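Q: Sequence unavailable; structure follows:
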């Protein structure tokens, strides 16, 4: 014989179970409309997978759950989806929730079912998945998904599996009648759950006030290792923690579950649902519900489709409205009063009590606590209900929680024995709700604080990374500036080395050009018909040497520029200016040599034959020169258009385009001069009576020192402005340091060019004054 233990407290209320055990289980029939709430379980609510107007079959899924905690909802019969929307659901608050409204068609057509001939051939995970897909949740009142409960943590081995058939609360007889009439299905469901958990011990616990159920279960479990334990009748022996203590002598730890001590409890109705899901392939679409009370003419137990309205169930039991005083969903100890009969039957609905005024009278007014201590004597959890009541009433929730408020199972024993008619359970529920609300708000605040701290840390990290990048850019800019300066110095040294050799020849050529200009000026000032004095002889060899050196240096600078552009280093701008400067020098050397040839042509031979340089140009050469001129003019026009657009957009390429325009303008000028010279040579080749001496070149206009000084002042002012912006950006660690460094370097070059132009103009004026 199995050894039994006892638990503290407990009461023996009037059972009133005989009202509903005189008749067998009857079908509740098919109502006009089924109302299926999307949340009939603990966990996330189900999500509809059907649409309004859709035709569905019996057992077809109507809603599924995406998260791990939850089970789907199925169609209890075939019909049409009439609507999806809010409707009152079974809850103490009487609140509305989203429901699916199904209009039965009366055909009761099943969808495809997949029964399992031998579940032993399946994997345990497959069996658990079938239980989940069947929508099975705990049918004893909690509604916890059965597949999760049958999968305890790996570190918690279940040694004892208990099937709870105590059904200790008064009036309720659903499990009692199920064990009497469907004992074989109970045993079959227990076998499946035992195969999944593999416990050492399987126990079916039944109170001793159910002799017919005890006999039926013993017959069904004959020749098996399942123990049928008969326990004393005492409320609340059907509570999970109390039943574990009765059968094992172990107490579930504070805040824990029976699996923590190697025990698991399942309900009788849950075992039947597991059997039908695995062996028959049927989802959970109905349950046995007790309809009792003195206000119904035919109390009994009904096999009810889920979603059946309570008023339809009361009509099947023969409700007498004139006698009905209170309508209670659940038992008289832990149930609650219904505000409307429109709520539907769900997976956890086990009883509906239609009570008369004498059967369940209104509670008397609450009186002050007399500190009798009876509530503490009957508490099955060995708590101090009086202390919990005072703390809950004073809103001292932290003290109530310190007194293990959440260990209260809300059995109602303390309220049942209280002589002052204090609704103690209501105070405890209120305190639990407030504590949960505060905990949710605290959790929300903690998450907000964590998000804020994470954001602050992220901003600080980004600021540090930004500062490190800024310092790296500044260091790179400084290194680039130093490298550019060194390369510029090296280029200047190379330019100086290449320009030292022809310096004397260049000065001599400049002096010769000055002499020629003075001679032309003197010849023009005489104003008579006499021929101008013959200019002094010019050293053509020096001029030709100067031109050749300028060409060599220009070619060298162009090669260096090409290499710099291919390497994309920082000397491109510097080399572009050097190339332009050498192009100007080559141009001046060529012009000086051309003027020398015009003013003092080489002596003719004895036969007075023209030299090859003086030979008249052919028509093909003139056409080629004209084509070159047109090409140069077209390119100049394009460059001028790009320059105008850049100036309008205030782009960074204005200065570069200005140099390109100047370069192309010089090319056009040289092409025009070459064409004019070729045409002049062609005209000179024709016979003439007398050779006309070349006209003297026009005297160059003196440079404007004031304009050059103004340009230099503007360049210096802009450089100072850029330098100030750069210093300010460096002090504030701005993002535009690199850009300002480039701007300062560019303005330094402008100042240098303006100063050089001014110095050259002063030197030219000084030379003219000296002559």
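A: Noted; the coordinates are in hand. On a predicted model such as this, the values are computed, not experimentally measured, just so you know. Numbering: from 1, shown residues only.
Q: make it CA atoms for all contacts and neighbour counts henceforth
A: OK.
Q: can you list the residues that contact stretch 41-60?
A: For stretch 41-60, the external contacting residues (Cα atoms under 8 Å, 6 or more residues apart in numbering) are 38-39, 61-67, 69-84, 100, 108-111, 137, 142-145, 282-283, 285, 347.
Q: And the buried ones among those residues, selectable in PyMOL?
A: Applied in PyMOL, the following selects the buried portion of the contacts of stretch 41-60 according to 16 or more other Cα atoms under 10 Å:
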select buried, resi 38+39+61+62+63+64+65+69+70+71+72+73+74+75+76+77+78+79+80+81+82+83+84+100+110+111+137+143+144+145+282+283+285+347
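Q: now, which of the contacts of stretch 41-60 lie within helices?
A: With helices defined by DSSP state H, no entry of those lies inside them.
Q: which residues touch the residue lying closest to residue 61 once chain neighbours are set aside?
A: Nearest residue to residue 61, sequence neighbours excluded (Cα to Cα, 6 or more residues apart in numbering): residue 74, at 4.3 Å. With contact set as Cα under 8 Å, 6+ apart, residue 74 has these partners: 58, 59, 60, 61, 62, 63, 135, 283, 284, 285.
Q: Okay, one more to line up with it:
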């Protein structure tokens, strides 16, 4: 017999479970349409993989998992995709979100399923991937992707694996009837998780107000090492941290997770989903949901396809609209009022309460705190609810956070016992929301600053690289000019920038042209004595020399205007070309004189 411990605080509200746990699970059937939100879990929403008008089969993936915490969404039945749009989803604010609308064809035709009954012969990562691909999340309420919990850090060895069958909140009986009717699947699902984690102990914890479930589990776990532990009925014994403390006597540290102390807690519904995914290859497309309250004539538990409108389930349960006061999704302690019955059943929907007038009356108006301390005595987390209330009301969020605000599990025990009817949990939720919003803004600001600093660093780096390239080009040009100056016997210093390099190239071109022009001019200056002077050729040479002189003069004027370093060189070149023009003119004049001079030597007789 395992020793049990107790946790501080806790309350004993009326159970109201007999309304829905006396009938077996019934199948809810196919509605006229299914509305499937892309986010039914903690983590990134799934990404759509189908288009409007697409025909799909039962179990086919409609939206793929994105990110580490993502899980896919599957078609609960065969049919046609009617729309992908924003529609109301289960949320306290009545918010809308992206959803896939599926119109069933009534055939309920399955896609190809890949079962893995011999999972023990497969690598563990492959089995975990199969669980993720099946879209399995925690069905106890939070909706955390189960494949993440089943692969804790290597340093956190799980010694005790606890299956949570406490279901401590009033009205809810979904886990109770599931354990009664599908105890074998619960045990088989636990065996799969135990094979993945290799714990030293496996425990199924059930409150003592569920004798039928306890008997069924004991029969299913016979001849196994699984221990069925019966715990006292007390709210909130089904809380993860409270259940771990009851079963092991260990407390999860502040800011830590159960794996830090070698424990892990899973829900019995999650175990069944894991079993269906591995042994039958079925994704998570339905769940057990309690439909209860005095405003329905036939309360009970139904297996509903995900996406089924809550209104359809209430209609099947015989909703009496004239008696209905309000709809609550979840239990009366931690649930919230539904704004509309048209929202769909999702993976975390465990209960819908159709409360008649007077069944769950609105609390009386809030009164001033009388400092009685009842909230502190009821708090299972040993917090100071009164201090947290003052800080939240005064919007002193930093002080509230220092008082371990985020350790609050929002069980509602403090609000339940408060004689002043102060909605303490609502104040805590408000404070948490403001802190998260502030942290998100701070993170956004930090990222913007990091992006700005990274951009500035990149621009500075690019400027440095550009300057280095410019200096390299200038150095290369200077070396080239120095080499050319050395070859031409020019003693002037090398150019130090791009303008000097360009000037050196211009000078080299002018030198080549000058050399070519000098050859015919030299011939004109030293004509063959046996050949008479060619006046036309000399006129052409003079014209070319005059054109070159005009070009050099223009270049000299431009260099003098811009202050270029080669102005002196150009001046010398202009002087040389002026001398050549003068010699060409003299040669042409002499040739013309020689052509018109009369013969002075008389002919021989």
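A: Thanks, I have it. Note that this is a predicted model, so its numbers are computed, not measured.
Q: quick one: the residue nearest to residue 23 of the first structure when sequence neighbours are not counted and residue 751 of the first structure, what's the gap?
A: Spatial nearest neighbour of residue 23 of the first structure, excluding adjacent residues (Cα to Cα, 6+ apart): residue 300 at 6.1 Å. Residue 300 of the first structure sits 109 Å away from residue 751 of the first structure, going by Cα to Cα, to the nearest Å.
Q: what about the strands in the stretch 1-150 of the second structure?
A: Applying DSSP state E, counting those that start in this stretch to the stretch 1-150 of the second structure gives strands spanning 26-27, 34-37, 47-48, 55-56, 61-64, 73-74, 79-88, 96-104.
Q: For the third one, give me the average deviation versus the first structure.
A: For strand 47-48 of the second structure, the mean distance from the matching residues in the first structure following superposition reads 2.0 Å, by mean Cα distance after the TM-score superposition for the first structure.
Q: Helix, strand, or coil at residue 513 of the first structure?
A: Here residue 513 of the first structure is recorded as helix under DSSP: H, G, I helix; E, B strand; the rest coil.
Q: so how far is residue 706 of the first structure from the nearest residue to it once chain neighbours are set aside?
A: With Cα to Cα, 6+ apart as the criterion, residue 513 of the first structure has its nearest non-adjacent residue at 6.8 Å, and that residue is residue 592. Residue 592 of the first structure is 28 Å from residue 706 of the first structure, where distance means Cα to Cα.
Q: how about the spatially closest residue to residue 326 of the first structure that is not a sequence neighbour, what does it touch?
A: Counting by Cα to Cα, 6+ apart, residue 326 of the first structure lies nearest to residue 355, which is 5.3 Å off, once chain neighbours are set aside. Counting by Cα under 8 Å, 6+ apart, residue 355 of the first structure touches 293, 294, 295, 323, 324, 325, 326, 327, 328.
Q: if we go to 10 Å?
A: 292-296, 323-328, 332, 361 (Cα atoms under 10 Å, 6 or more residues apart in numbering).
Q: Let me have the strands of the stretch 1-150 of the second structure in TSV, extended by distance to residue 249 of the second structure.
A: Shown next, in TSV, are the strands of the stretch 1-150 of the second structure (distance: least, Cα to Cα, whole Å):
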stretch	distance to residue 249 of the second structure
strand 26-27	38
strand 34-37	39
strand 47-48	42
strand 55-56	49
strand 61-64	40
strand 73-74	38
strand 79-88	42
strand 96-104	42
